[in-house]
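Engineer: from the sequence below, what's the structure:
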Amino acid sequence: MPSVVEKMLWKVKKQTRHDLGRTRFIELVQDWKEEYHQKINNALREMGCSLDWSREAFTMDDKFSAAVTDVFVRLYEEGIIYRANRLVNWDSTLMTALSNLEVDNMELTGRTLLDVPGYERKVEFGVMVHFKYPIEDSTEYLEVATTRPETILGDTGIAVHPDDARYTQLVGKYAIHPFIRGRRIPIVADTYVDPEFGTGAVKITPAHDPNDFVLGMTHNLDFINILTDDGLINENGGCYVGQKRFDVRYSIQEDLRRQGLYVDKKDNPMTVPLSERTRDIVEPIMKPQWWVKMSSLAEDAVKAVHDGQIKIKPESAEKSFLNWMANLNDWCISRQLWWGHQCPVYQVHFKGQEEGNQASENRWFAGKTEEEGLAVDRILTLAVKFNADEDTAFAKAREAWPDKEFELAVRDSDGRKMSKSLGNVIDPLDVIHGIELQDLHDKLLMGNLAPTEVKKATAYQKAAFPQGIPECGTDALHFSLIAYTTGGGDINFDVKVIHAYRRFCNKIWNASKYVLGKLESVNVFVPAKQRALTGKESLAELWALHKMNSAVREVSQALEQREFMKSANLVYAFWYFHLCDVFIENSKALIQEGSEAQINSALQTLYTALEVALVLSHPFLPFISEELWQRLPRRPADETKSISVAKYPEWEAQFENPEAEVAYDIILGCSKGIRSLMAEYAPKEAEAEIIIQAYDAASYEILSEEKSSIRSLSGKGAMKIAIFSPDHARPAGCVAFPVSSVVSVFIHVKGRVDLDEEISKATKKLDKASAAVQKQRRLVSDPAYVEKVAVATQDADRKKLTDLESEANGFRITIEQFKKLKLE
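Structural biologist: Below you'll find the model as predicted:
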């Protein structure tokens, strides 16, 4: 928030926070907070967030500030929070330290020009500059290399490997700094150096590099900071003092050339650290800051995972978590920001002594107030004055849960992390309501992006949303985000996926309107007092209620296990593949052709299935489910006012009917076979001849009783359907679609198709399908795939493999059938 306000301040008034002063700037941030607070609240409500708004709180409220202060003091007293002068991640734009979590690492493969805040021209990265240091009292030179030439000004050592014979004679000698008069640079031996990398000699800048920091401590080298807080070269930079650090990057290379010390420059893959908020290049700088010891905290966290007190999901993320804990550094919590919880620590200065000459780094005391700080250290009798530390603390806490779900980063459709500073953040309200491309561009101009970033963001918008963003609605956005949570990798946010879920919402709306229309068509439809079987249900109804019951059980289990993608997919599957595509279609025949008792039973089952589906969907689709549920007639004595407080569906033993599922799956298999054969071989003019042959008595009975259901589910093509018994001869002149081991569907084709042409077509399809099978097998058999990919994704990929194998086998059967037909 402060960075947004500061950017706005500069854009509008060309002022910085320092121009305003701390008090006025904080007032400005508070004004901004008040202005946008309600806008943010309204957006959350419009997005369907179901929250207890009476418990709304602001992180800077007095009670939270008091809690942060109390925790800080306790951790300081326990020695967990301490002060140290160490390397920190420094943002020169904000002039504050950052935690590792606030730094984005950009991978470069070679020379790359990047925009940096405060620079008119792009800055070169991804290159290794080689140059020579002259050896003191010698004509020799020692070649080293760096990706950050400006840091030469902070070099205080050169390291070589102790076993590297090329440099043995130089260890213990000194190199002469080419730009800082009088600075002698010791040459030391250290096994850290890789003699095979580069020249085998490494320049050491202890105050500006984490690895060099360790080398500097080991060899007692000088730590010389060369940067001011705002990224300029300070008084330790010789003739470059006052210049911007990346301007010096170029001028130093020219000066090396003039002195004959420049060697060359080569492409070099590297990682560039960027501030998450400002996109400035993060600089390692020595700063006295407040730190949290992480070792004991990490040990407790690791133990809790090993002991099973904390379960990490997905399981594949546990290894990443443990590796992260094993390499955890102490956490810098100081922030040089004016907006935030001020560190409750005070520095003691003794009267009569100059503040800069009393080694006062050790005179820090923590307390909720100055008086408490004094009392804790028992120095009340001393004549002292207190300076409150102006640092604010990075305070962020999460509720502890025994089951931890790894958070995913939301990225744009190109895989880049969404960031306000990149201009690729998608406003959820724009997805809900839709927005024209030009309006997207205009919003960029109204923001605080630099002109170069506006240009990049505009290009991204043109590529990602050439027609703007279509209106998708809240529920489609809500459902998409849940369905994206694989528990594995990050989310690549694609509006086309959301728009597809809008069509899903349309299907729910149309299906519900159909059911409501059928209920209203009855003179007075009264739902049964409770969900229960009457014994009059058809096979289709028993199947639908069984599938409904299974969906209830599986969705509830998935939610309890925090498998949110799985739960969303289960809701989608029940609506789409079971309720809409099957039972509602089948119900048309039941209602049109059934007796009064059969019609009433079908309507009661439609009501029950829709009622349960809407309540089951409510956590995923809050608005459309509420709207449609309100239109449903209530069961007698049910006075529930809102779907949001309706009892969530529970599995009921009475609806469990695996026998009905097996029997009805035969019907579905037959209708699928008919549609497939009709699409491929149905005559254009004449009526298609469909024959369904059962190979056992039970299947023959089911098929005979459900002939109208088969016709209802088989599409709109003209056809006549015959059911053959097990003892009937195999139909001649037909192509078969094997439904199962006990049923096959046939369509008469002899004399209507070119058999050789059909064999050729099927062979080409088989070749394509076989290639797809091999590709999918390689994917799921890769050891790395099993280790890294989420379980839900693995299940989906294995199902895809099974489907591909089935498809390929179907083409083989088709080829054999046509070959046999040629012989008839």
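Engineer: only C-alpha atoms from now on, for both contacts and neighbour counts.
Structural biologist: Noted.
Engineer: so how far is stretch 639-649 from its chain's centroid?
Structural biologist: Put simply, stretch 639-649 sits 32 Å off its chain's centre (Cα atoms, centre = their mean, to the nearest Å).
Engineer: tell me which residues in that stretch are buried?
Structural biologist: Neighbour-count burial for stretch 639-649 flags Ile643, Pro649 (criterion: 16 or more other Cα atoms under 10 Å).
Engineer: now do that stretch: everything it contacts.
Structural biologist: For stretch 639-649, the surrounding residues in contact (Cα atoms under 8 Å, 6 or more residues apart in numbering) are Val552, Val612, Val615, Leu616, His618, Ser625, Glu626, Trp629, Gln630.
Engineer: among the residues you listed, who's most crowded?
Structural biologist: Counting neighbours by other Cα atoms under 10 Å, Ser625 leads those with 25 neighbours.
Engineer: list the helices and strands the helix or strand where that residue lies packs on?
Structural biologist: Assessed by DSSP states H and E, Ser625 sits inside helix 622-631. Contacts defined by 3 or more Cα pairs under 8 Å, 6 or more residues apart in numbering; DSSP states H and E place helix 622-631 against helix 474-484, helix 495-521, helix 596-617.
Engineer: any idea which helix or strand comes after the longest one?
Structural biologist: Counting by DSSP H and E, the next helix or strand C-terminal to helix 495-521 is helix 539-560.
Engineer: give the buried residues for the following helix or strand past that next one.
Structural biologist: Following helix 539-560 in sequence order, the next helix or strand is helix 564-573 (DSSP H and E). For helix 564-573, the neighbour count (16+ other Cα under 10 Å) marks Phe564, Met565, Lys566, Ser567, Ala568, Leu570, Val571, Tyr572 as buried.
Engineer: before we go on, could you also do this sequence so I can check it against the first one:
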Amino acid sequence: MLSKAVKTAFVRFHDQGLIYRDNRLVNWSPHLRTALSDLEVDHEDIAGKTYLEIPGFDGKVEVGVLCHFKYQVKGTDTFIQVATTRLETMLGDVAVCVHPDDDRYKALHGKTLVHPFFPDRKMVVLADTMVDKEFGTGAVKITPAHDPNDYKCGQRHSLEMISIFGEDGHINDKGGPFAGQHRFKARQTVEEALKEKGLWVDKKSHTMRLGLCSKSKDIVEPFMKPQWWMNCKDLADKSVKAVREGDMKILPEFHHQTWYHWLENIQDWCISRQLWWGHQVPAYRVVEPAQKEEMWFSAMDMADAEAKAKAKLGVKKVVLQQDEDVLDTWFSSGLFPFSVFGWPDIEDNDEFDAFFPTSLLETGHDILFFWVARMVMMSIGLTGKLPFHTVYLHAMVRDARGRKMSKSLGNVLDPIEVIEGIALADLQRKVEEGNLPEKEVKIAQDAQALDFPDGIPECGADALRFGLLAYTQQGRNVNLDIKRVVGYRHFCNKVWNATRFGLRYFGADFKFSGALRLDAPFAWEDRWILSRLSSCAGKVNQAMEKYEFAGATTATYQFFLYELCDVYLELLKPRFYGEGAEAETPAVAEDRQVAREVLYICLDWSMRLMHPLLPYLTEELYHRLPPSPTKCRSITIAPYPTTVNGWINEGVEGEMEVLSEVAKQFRSQKTSLGFAPSARPAGFVRHATADTRATLARLTTRLSRMGQIGEVKVLPEGSGTPAGTLQNVVNADCLVYLEVAGLDLTKELDKLLKKVSSAEKTIKSYEDKLALPQDKIPQNVREMNAQKLEAAKL
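Structural biologist: Model (predicted):
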């Protein structure tokens, strides 16, 4: 089925004239002996003289140098000097170009040059504006068969195209005495021969960009070879229009510029490859009757091709030969959105009608052009439709240092190693068993020992998933630090333990009614946690809709850890103390039932909200929750929670902010004074506003529990400092006091004296700055200094 789709696409585009055959310069990998597209070439900046190892060549290749040599003007003692970074290509030189306005060379226009190794070759000095007369000597050697700019120049001046390389990168018979040599061996021997002939000038370090095959790391050569090409200009224009007009979304949106840049500057696509594996090009060359020029017919099979050829040539018999080349893998991959549903057989095709076009494509941004653009262009060209409405591009995972994960660096992490854990010795053994050179093995192992001195602890699939989703806010690349994933493993443990702890409050007979009554007698903390839960659901849904997965991880993490566990579960404990006692009143029993139902909602919603982020853990815990009429056989099919406006309570949330700030200061003061964690000293609060004093007075029992202290009293306006206490500042309107009777305050006094000293220095610093002439200091800086001075005085 898929083979039929590939053949159909090729034949249709060929019949439309979009696919054609031409002998042009291509990017050639001599090691792989195949053509490469522009995007399969990695460009490496070379700062100067460098030696590289490449596959298929013994020894190192010198790059990053500019070689200067000279050609003699025939019949004279005059020479013209040229320079090149690829000395071996001078074997294919057919001309030297100079700028027509360069006075140094005007007398040489049209003169014949002598090639030192091919004296019978016609070489001339040409005038062409392509030359930058300010660069180097202002004279440029021209090798049309091995340089894109020279190729264009050769076409303008009808120059001979002399290809000196074979497909394997060795010099061919056009290379004269250098024939049979590896091209980089010839680089050395040509230099030696030029020196012997007195034509060598010098060699200088030179910055350059070097094209490397992305697969083999061989140095790519521009190479003349007949190939199949596809004109993508019209399809690319339509693809650009689709994004500009909003018919197709690409997220994150900063990738739009990359999309426009590639497609607005698109070149014809070389779609043929000289490989053993792939879809064979469905094109057939006429062998008989003989033709003056090659004639090709595209067809689904030989019989179809023969019928086309006979009709075109008006003959009864033809002999055809199918091209042995295969198609670029991205040609067939570009058909994926519709070929998998049976295209081109779409009549009465329910799958095609139901699933094409699809809604969302998720993939890495590194193949935005390789794959995504090709799918869009193919779909437009063959079906008239966009293949999907939204493209979400995830970041690329790199190591903690920001390096691309690469086998050649030995820093690739198998996800299983993070999920299951692995010892350092096993990590290093895997590097040894790879195909890295011996010296690279040592470098990779040293890096592993530095990054994972104790190996990688078992993190689990959920922690890795959650970590990678949390990392998506970094943009184009994720610098994966395993320590952060380990942190999310601890979060998973917290979710497990907190849920198991919460289950203790339900009892054996609890069954959730299925819904909370909005008029239930909720306690203050119930109203607060429901408001926060609803807010969390809103944030998560909004983040999911925008594909901002880091926002979903942040919202669920903060709610479960800092609000549900740290606050609500702690405030629940007193409501369940003494349960089952004879003195339990109906009101107390009802309060506990409400608390159970709110806790159930919190745990149930938390599991459902976190399920896309922590699928295994939440599925397990979901089934451990008490029965409910709304419970599903799997959390996967349970409704996803959304905001409940009736739960939102900004007033209670504001009160909790005040309470949390005061409680945090109590805990901090208690720790700094050296109290034991179990100690519960009394606390006092002074606040400047009457409304806030009333709120604090109403919530003193909650404040006591949150602050991990004993009884809390709110001081009336105008009262003095409580005896036997130490003061701490919460903010400009609020002070707290902690009872310190019987506590050794020597250490705390030392700390306070140091703080006072530091504060005095800070105050002096800002007073000095404000004392300077202010006309030369920007207004915003003056205001900032004044604000910092006031803050220091507090």
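Engineer: quick one: closest of the helices and strands packed on helix 622-631 of structure 1 to Glu757 of structure 1.
Structural biologist: Nearest to Glu757 of structure 1 among those is helix 495-521 (37.2 Å), distances taken as Cα to Cα.
Engineer: got the angle between that closest one and helix 596-617?
Structural biologist: On the basis of axes from the mean of the first three to the mean of the last three Cα atoms, to 10 degrees, helix 495-521 of structure 1 is oriented at 150 degrees to helix 596-617.
Engineer: circling back: what sits up against the helix or strand just after the helix holding Ser625 of structure 1?
Structural biologist: Per DSSP H and E, the first helix or strand lying C-terminal to helix 622-631 of structure 1 is helix 658-681. Applying Cα under 8 Å, 6+ apart, the contact partners of helix 658-681 of structure 1 are 539-540, 542-543, 546-547, 688, 690, 692, 699, 702-703, 706, 709-711, 713-715, 717, 737-740, 743-747, 749, 753.
Engineer: wait, isn't Ser3 of structure 2 in contact with His279?
Structural biologist: Yes: with contacts defined as Cα atoms under 8 Å, Ser3 of structure 2 counts as touching His279 at a distance of 7.3 Å.
Engineer: the two: which is more packed in?
Structural biologist: In this view Ser3 of structure 2 and His279 are compared by other Cα under 10 Å, and His279 has more residues nearby, 21 against 13.
Engineer: which ones are touching the equivalent of the more buried one over in structure 1?
Structural biologist: With TM-score structural alignment as the criterion, His279 of structure 2 lines up with His341 in structure 1. Applying Cα under 8 Å, 6+ apart to His341 of structure 1 gives the contacts Met60, Ser65, Val68, Thr69, Thr392, Ala393, Phe394, Ala395.
Engineer: what would the residues you listed look like in CSV with distance to Cys505 of structure 1 and secondary structure?
Structural biologist: As requested, those are exported to CSV (distance: Cα to Cα, whole Å; DSSP: H, G, I helix; E, B strand; the rest coil):
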residue, distance to Cys505 of structure 1, secondary structure
Met60, 40, coil
Ser65, 44, helix
Val68, 44, helix
Thr69, 48, helix
Thr392, 47, strand
Ala393, 45, strand
Phe394, 42, coil
Ala395, 41, coil
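Engineer: just the buried subset of those, written out for PyMOL, thanks.
Structural biologist: Only the buried entries of the contacts of His341 of structure 1 go into this PyMOL selection, using 16+ other Cα under 10 Å:
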select buried, resi 65+68+69+392+393+394
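Engineer: any chance of the contacts of His341 of structure 1 in JSON lines with distance to Pro470 of structure 1 as columns?
Structural biologist: Formatted as JSON lines, the contacts of His341 of structure 1 follow (distance: Cα to Cα, whole Å):
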{"residue": "Met60", "distance to Pro470 of structure 1": "38"}
{"residue": "Ser65", "distance to Pro470 of structure 1": "43"}
{"residue": "Val68", "distance to Pro470 of structure 1": "44"}
{"residue": "Thr69", "distance to Pro470 of structure 1": "47"}
{"residue": "Thr392", "distance to Pro470 of structure 1": "43"}
{"residue": "Ala393", "distance to Pro470 of structure 1": "42"}
{"residue": "Phe394", "distance to Pro470 of structure 1": "39"}
{"residue": "Ala395", "distance to Pro470 of structure 1": "39"}
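Engineer: which member of the contacts of His341 of structure 1 is positioned nearest Lys122 of structure 1?
Structural biologist: So of the contacts of His341 of structure 1, ranked by how close each gets to Lys122 of structure 1 (Cα to Cα), first place is Phe394, at 31.7 Å.
Engineer: hmm, that closest one is touching Ser334, no?
Structural biologist: Yes: counting by Cα under 8 Å, Phe394 of structure 1 does reach Ser334; the two are 6.4 Å apart.
Engineer: overlap in contacts, the two.
Structural biologist: Shared contacts of Phe394 of structure 1 and Ser334 (Cα under 8 Å, 6+ apart): none.
Engineer: residue contacts, Ala317 of structure 1?
Structural biologist: Listed by Cα under 8 Å, 6+ apart, the contact set of Ala317 of structure 1 reads Phe406, Gly488.
Engineer: counterpart of it in structure 2?
Structural biologist: Using TM-score structural alignment, Ala317 of structure 1 lines up with His255 in structure 2.
Engineer: also Lys303 of structure 1?
Structural biologist: Applying TM-score structural alignment, one finds that Lys303 of structure 1 aligns to Lys241 in structure 2.
Engineer: for Phe574 of structure 1, same thing?
Structural biologist: Checking with TM-score structural alignment, Phe574 of structure 1 has Phe559 as its match.
Engineer: how near is its match to Thr553 of structure 2?
Structural biologist: In this view, Phe559 of structure 2 and Thr553 of structure 2 are 10 Å apart by Cα to Cα, to the nearest Å.
Engineer: same deal with Gln708 of structure 2?
Structural biologist: According to Cα to Cα, Gln708 of structure 2 stands 29 Å off from Thr553 of structure 2.
Engineer: for Glu196 of structure 2, same thing?
Structural biologist: Distance, Glu196 of structure 2 to Thr553 of structure 2, using Cα to Cα: 70 Å.
Engineer: now Lys407 of structure 2
Structural biologist: 31 Å.
Engineer: again with Asn479 of structure 2
Structural biologist: Separation of Asn479 of structure 2 from Thr553 of structure 2 (Cα to Cα) stands at 17 Å.
Engineer: neighbours around Ala732 of structure 2, how many?
Structural biologist: If you count neighbours by other Cα under 10 Å, Ala732 of structure 2 ends up with 10.
Engineer: for it, give me its contacts.
Structural biologist: So Ala732 of structure 2 contacts Leu794 (Cα under 8 Å, 6+ apart).
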